[in-house]
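K.L.:
pasting the structure only:
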């Protein structure tokens, strides 16, 4: 009984430590909190108004409960973003300190992420629409790799559509290529969010995506494509779950390309993009 009460009390402490900043609060005398956007494994994100410029920015603070680990990961994310200059990647704007607590400031991307578009609006995609999204994402991924980093979290919540432009956001798990793995906490994917259609299980997929290698992001792209395809998939009631290759109706050459992403056929985003461009060109010619 005492052990349960102690565990409950510790959990309540963590809850209050990580309670979101209140709307209207001004961080570091400059950034007014307008909206709490959400949180990941170690950080919290807020839409803010920069009172010096009047612009809308995103402020990311580490969870107080994560202490030194959270601050270290926030610094790493800041270092990664400072090295990147790409129109499909949010711009790094700086780091600020408020009462001995640091936060990362970056450009706020207006738009809607793919996950919300699918779950709240019921958006579905054809195989060719999904492949064009993959092609767009290869641009920021290639830039990231050329700078010496890997994203390690290429998933639908981290892809934002703003007009005709597609952004890759959230570099909280990004690291240098080949960097030794360190303790980073939970990935933020609950059991209910696990996708269907993967014979090896989502845990194996997640571990593959977290490897500090360029092929990890391409692997993530393959599963992102499958997520988009499963948005419009309705399984037969009572039928045994099969592999994605059996469940989804895809062209043979499309299946081959996605299998290549998942199996690490290409080592670079450029080589992958060349293969995809040929595939899309063939589709346009046939159309």
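P.N.:
Nice, thanks for sending it over. This one's a predicted model, so the numbers in the text were calculated from it and none came from an experiment.

K.L.:
hey, let's count contacts and neighbours off CA atoms from now on
P.N.:
Fine.

K.L.:
For the helix or strand that contains residue 49, give me every contacting residue.
P.N.:
Using DSSP states H and E, residue 49 maps to strand 43-50. With contacts defined as CA atoms under 8 Å, 6 or more residues apart in numbering, strand 43-50 is touched by 20, 30-39, 55-63, 70, 74, 108.

K.L.:
do stretch 208-228 as well
P.N.:
124-125, 130-131, 134, 141, 145, 150-156, 175-181, 195, 244, 258-259, 261-264, 266-269.

K.L.:
same question, stretch 159-167
P.N.:
With CA under 8 Å, 6+ apart, stretch 159-167 has contacts from 88-90, 109-114, 133, 136-137, 140, 168-169.

K.L.:
how close does the residue lying closest to residue 134 once chain neighbours are set aside sit to residue 164?
P.N.:
Nearest residue to residue 134, sequence neighbours excluded (CA to CA, 6 or more residues apart in numbering): residue 221, at 6.5 Å. Applying CA to CA, to the nearest Å, the value for residue 221 to residue 164 is 19 Å.

K.L.:
go on, residue 135?
P.N.:
Counting by CA to CA, the gap from residue 135 to residue 164 is 13 Å.

K.L.:
Look at the two and report which has more neighbours.
P.N.:
Taking other CA atoms under 10 Å, residue 135 and residue 164 do not tie; residue 135 has more neighbours (18 against 5).

K.L.:
OK, contacts around that one?
P.N.:
273, 276-277.

K.L.:
And here is the other one:
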């Protein structure tokens, strides 16, 4: 009990310290004599993300700052550098483009292009957008294409969630590669790669389930399993069960694509 109490106290002090130290930069602050902050887009576990105006080009940009409370942590710095390394490798219209990294007043930052679009989470909860079964599978197909691109480049997102997806012209945009992993060694264990793949597949399953529920109206006061609450074609159920590991999990993204084609043909 004493150890638990000490851990709890440490966490409380850490949160208080972060509250006072990790204060986002204010609107109007100019970084690198070039990027003027306009708004705070969001805060994550180790970074703060800003919308900025590039005074040199008059373009919108996004800047991510490593939290002040994390900048002396080798682990957090390594994670920050890892995200930069991954962004440098990306060359896809539906993913961020890395521009530069810089330091300012002891803090580290990197710059990305600004992608205008609605966050999928806001899209669902604020705009009340719904997806029927067919629309959900088409949306999954688009996500699978993005994940396929990453896996083909030995990159595994590891944080596929609705807040990390933007919608631009009905197409999904993947953002936030802060927890992503990259295979940079030839002797990387096959078991580890499979585990990383399946985490992305599981996340895809959760996203699919989430958007399928946007058209669900509760008829029972008692919550039931999704297999009972949702009326889905057996092909869609099969995909969900394999993505979520209820049945034999997928081992490769190409398997998902094949099952998706079969499910979409059934709904045509």
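P.N.:
Looks like it came in fine. Fair warning: this is a prediction, and the values are worked out from it, not measured in the lab.

K.L.:
what's the TM-score here?
P.N.:
After superposition, the two chains reach a TM-score (TM-score structural alignment, normalised by the length of the second structure) of 0.85; 250 aligned residues with a CA RMSD of 2.3 Å.

K.L.:
Of the contacts of strand 43-50 of the first structure, just the buried ones, ChimeraX syntax please.
P.N.:
Of the contacts of strand 43-50 of the first structure, the buried ones go into a single ChimeraX selection, burial set by 16 or more other CA atoms under 10 Å:
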select :20,31,32,33,34,35,36,39,56,57,58,59,60,61,62,63,70,74,108
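
K.L.:
Inside helices: which ones of the contacts of strand 43-50 of the first structure?
P.N.:
Residues of these located in helices (DSSP state H): 70, 74.

K.L.:
Residue 197 of the second structure - how many residues pack around it?
P.N.:
Residues within reach of residue 197 of the second structure, counting by other CA under 10 Å, total 22.

K.L.:
And for the one 10 residues further on?
P.N.:
When counting by other CA under 10 Å, one arrives at 19 neighbours for residue 207 of the second structure.

K.L.:
Would you check the span in the first structure matched by stretch 129-140 of the second structure?
P.N.:
Mapped onto the first structure using TM-score structural alignment, stretch 129-140 of the second structure covers residues 123-134.

K.L.:
Give me the contact list for the matching stretch.
P.N.:
With CA under 8 Å, 6+ apart, stretch 123-134 of the first structure has contacts from 117-118, 166, 221, 225, 228-229, 231-232, 250, 254, 276, 280.

K.L.:
okay if I get those as TSV plus neighbour count?
P.N.:
Shown next, in TSV, are these (neighbours: other CA atoms under 10 Å):
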residue	neighbour count
117	16
118	17
166	23
221	27
225	21
228	23
229	20
231	16
232	15
250	16
254	16
276	20
280	16
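
K.L.:
Tell me the one among those residues nearest to residue 51 of the first structure.
P.N.:
residue 166 (27.8 Å; CA to CA).

K.L.:
The closest one -> the second structure?
P.N.:
Aligned partner of residue 166 of the first structure by TM-score structural alignment: residue 172.

K.L.:
before we move on, what SS does its match have?
P.N.:
Here residue 172 of the second structure is recorded as strand under DSSP: H, G, I helix; E, B strand; the rest coil.

K.L.:
Am I right that residue 97 of the first structure falls within a strand?
P.N.:
Yes: applying three-state DSSP, one finds residue 97 of the first structure inside a strand.

K.L.:
got a list of what the counterpart of it in the second structure touches?
P.N.:
With TM-score structural alignment as the matching criterion, the partner of residue 97 of the first structure in the second structure is residue 103. Counting by CA under 8 Å, 6+ apart, residue 103 of the second structure makes contact with residue 109.

K.L.:
if I look at residue 103 of the second structure, how far off is residue 205 of the second structure?
P.N.:
For residue 103 of the second structure relative to residue 205 of the second structure (CA to CA), the value is 39 Å.

K.L.:
Check residue 160 of the second structure too.
P.N.:
Distance from residue 160 of the second structure to residue 205 of the second structure, by CA to CA: 10 Å.

K.L.:
Out of the contacts of stretch 208-228 of the first structure, which sit inside strands?
P.N.:
150, 175-176 (DSSP state E).

K.L.:
of all these, which comes closest to residue 101 of the first structure?
P.N.:
Of these, the one sitting nearest to residue 101 of the first structure (CA to CA) turns out to be residue 175, at 22.4 Å.

K.L.:
For the closest one, give its distance to residue 152 of the first structure.
P.N.:
Counting by CA to CA, the gap from residue 175 of the first structure to residue 152 of the first structure is 8 Å.

K.L.:
so who does residue 169 of the first structure touch?
P.N.:
Residue 169 of the first structure touches 89-90, 158-160, counting by CA under 8 Å, 6+ apart.

K.L.:
Pipe those residues into TSV and attach distance to residue 11 of the first structure per row.
P.N.:
Formatted as TSV, these follow (distance: CA to CA, whole Å):
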residue	distance to residue 11 of the first structure
89	36
90	34
158	28
159	32
160	33
